[in-house]
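J.: Task: produce atomic coordinates for the following.
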Amino acid sequence: MFQGDDVQTLLDKLGFIPGEIVEIILTTRGVEGELNAAPMGVIRVGARTLEVRPFLETRTYRNLKDTGLGVANITYDVGLFLETAFKRGGVRPEWFEEEPVADPPGLRGADALLFLSVLEESSFSEMRARFLCRVEWVRVRTPFPRAFSRGFAAAIEAIIHATRIEAFIREGRREEVDRLLRLFRGCRDVIERVSPEDSPNRRVVETLEDMIAEWMSKEWR
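T.: Sure thing, here's the model as predicted:
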């Protein structure tokens, strides 16, 4: 675990470029003890400060507001991004560490954990809040570097598009859905070019296609 000046250095090494959105999975705990995990884009806005912008109706927002604590999990497990984004089986205890060193716990298998405390809250928009969070300390589990995969990047982007497609289908915003479907298909095309058929990236995009088809069949019959 690293604190103090080491945190700033580690954020640099972990790819947290100031002003750039980085995709992580944020784990939080509510005041009643319930755990939550959700993919989230965070922005480094200071030497050891991250900005988080959750939607107001989400459990992530409520937990950060009520407890002021969270863990930013860095992971290359694209399946975990999918599961925590949609939670089709609910929040699963097996996602989380069995013996965490702090609370809330991080995710099992995460490559690195960033333990956050909320410094301040403000409004980002009518639908979203802005939390400035201090990175109190960092735990790096997998220091060995990994090669970059366009398939992984496209799978994460496809998950993000799908979360918006689901919301816009419910709201009947067909033009927005059509636009996002084109972007989603672009991600799928990249994955089909660079990832083998039995890869996690392929499985994720195929699952998303089935989910999108189900949403559309229910809402737009």
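J.: Could you use CA atoms for every contact and neighbour count after this?
T.: Fine.
J.: I'd say I156 and F81 touch.
T.: Yes - assessed by Cα atoms under 8 Å, I156 is found in contact with F81 at 7.3 Å.
J.: So the spatially most distant residue from the centre of the chain versus E209, what's the distance?
T.: Among the C-alpha atoms of the chain, the one most distant from their mean position (Cα atoms, centre = their mean) is that of R221, at 31.3 Å. From R221 over to E209 the distance is 17 Å, taken as Cα to Cα, to the nearest Å.
J.: which residue packs closest to the residue most central in space within the chain, ignoring adjacent ones?
T.: Central residue of the chain (Cα atoms, centre = their mean): P39, 1.6 Å from the mean position. Distance criterion Cα to Cα, 6 or more residues apart in numbering; nearest residue to P39, sequence neighbours excluded, is I25 at 4.1 Å.
J.: Repeat that for L183.
T.: Closest to L183 by Cα to Cα, 6+ apart is H161, at 7.4 Å.
J.: all helices in the protein, in order from the N-terminus.
T.: Ranges of helices in the chain, per DSSP state H, are 5-13, 59-67, 78-86, 150-171, 174-194, 200-219.
J.: give the contact list for R170.
T.: E219 (Cα atoms under 8 Å, 6 or more residues apart in numbering).
J.: Can you tell me how far it is from E209?
T.: Using Cα to Cα, R170 is found at 17 Å from E209.
J.: One more sequence to fold, the one below, so I can look at both together:
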Amino acid sequence: KNSILYMEFTVNNILNESIDRAKIECNITRIEEGNEKIQPYCRGLFAVLECIIHATRVKKYFLEKNFNEAEKLMQLIFYYRDLIDRVAPETDYAKLVKTIIKDCEEWRSKASEGLC
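T.: Reported below is the predicted structural model:
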């Protein structure tokens, strides 16, 4: 049973039936725990994905010497880093965003020196 919870029930009465929906009165006959575990939603995953997407554009902008656009995206990456530090500190998400920032700062440095 690939589910969080398994529930059996019998139908007592069908109320307010229409083409689209019905209200059904039931009795629960059995409840059983499934084998799936509840995974709480973590905003860290979303935030690190945003950082990855922005970083690809940061690199492109630095290569093109478009510092204004690159810095705007860097600010967004810093925003998401701060979010990850709040909701998922000391996780793989935090480690990954740290690496992303390091890479972005390296690209910035190379672009400033004219090495890109």
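J.: one step back: the residue nearest to P39 of structure 1: neighbour count?
T.: Neighbours of I25 of structure 1 under the rule other Cα atoms under 10 Å: 25.
J.: The residue nearest to the centre of structure 1 pairs with which position in structure 2?
T.: Matched by TM-score structural alignment, P39 of structure 1 corresponds to no residue in structure 2.
J.: how much space between P39 of structure 1 and V140 of structure 1?
T.: For P39 of structure 1 relative to V140 of structure 1 (Cα to Cα), the value is 19 Å.
J.: Map Q39 of structure 2 onto structure 1.
T.: Using TM-score structural alignment, Q39 of structure 2 lines up with R146 in structure 1.
J.: likewise H54 of structure 2?
T.: Pairing criterion TM-score structural alignment: the partner of H54 of structure 2 within structure 1 is identified as H161.
J.: Pull the contacting residues for its match.
T.: L180, L181, L183, F184.
J.: rewinding a little: just so I know, which of the helices of structure 1 lies nearest S117 of structure 1?
T.: helix 59-67 (8.7 Å; Cα to Cα).
J.: shouldn't V52 of structure 1 be in contact with R134?
T.: No - if you go by Cα under 8 Å, V52 of structure 1 and R134 don't touch, sitting 10.8 Å apart.
J.: The two: who's more crowded?
T.: V52 (25 against 20).
J.: do you know how far that one is from F152 of structure 1?
T.: From V52 of structure 1 across to F152 of structure 1, the span is 23 Å (Cα to Cα).
J.: what's the answer for E120 of structure 1, then?
T.: On the measure of Cα to Cα, E120 of structure 1 and F152 of structure 1 end up 33 Å apart.
J.: And for R44 of structure 1?
T.: R44 of structure 1 is 22 Å from F152 of structure 1, by Cα to Cα.
J.: How about M216 of structure 1, nearest residue that isn't a chain neighbour?
T.: Nearest to M216 of structure 1 is I169, by Cα to Cα, 6+ apart, at 6.9 Å.
J.: Give me the distance between the one you found and K13 of structure 1.
T.: I169 of structure 1 is 39 Å from K13 of structure 1, by Cα to Cα.
J.: the more surrounded of those two?
T.: Counting neighbours by other Cα under 10 Å for I169 of structure 1 and for K13 shows that I169 has the greater number, 20 against 10.
J.: ok, now which ones touch the more buried one?
T.: Applying Cα under 8 Å, 6+ apart, the residues contacting I169 of structure 1 are V177, W215, M216, E219.
J.: Repeat that for L69 of structure 1.
T.: So L69 of structure 1 contacts T28, R29, N63, P104, F115, L116, S117, V118 (Cα under 8 Å, 6+ apart).
J.: Just send those back as CSV, with distance to A85 of structure 1 and neighbour count too.
T.: Converted to CSV, the contacts of L69 of structure 1 look like this (distance: Cα to Cα, whole Å; neighbours: other Cα atoms under 10 Å):
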residue, distance to A85 of structure 1, neighbour count
T28, 14, 28
R29, 16, 24
N63, 16, 22
P104, 18, 23
F115, 20, 24
L116, 20, 25
S117, 22, 21
V118, 22, 20
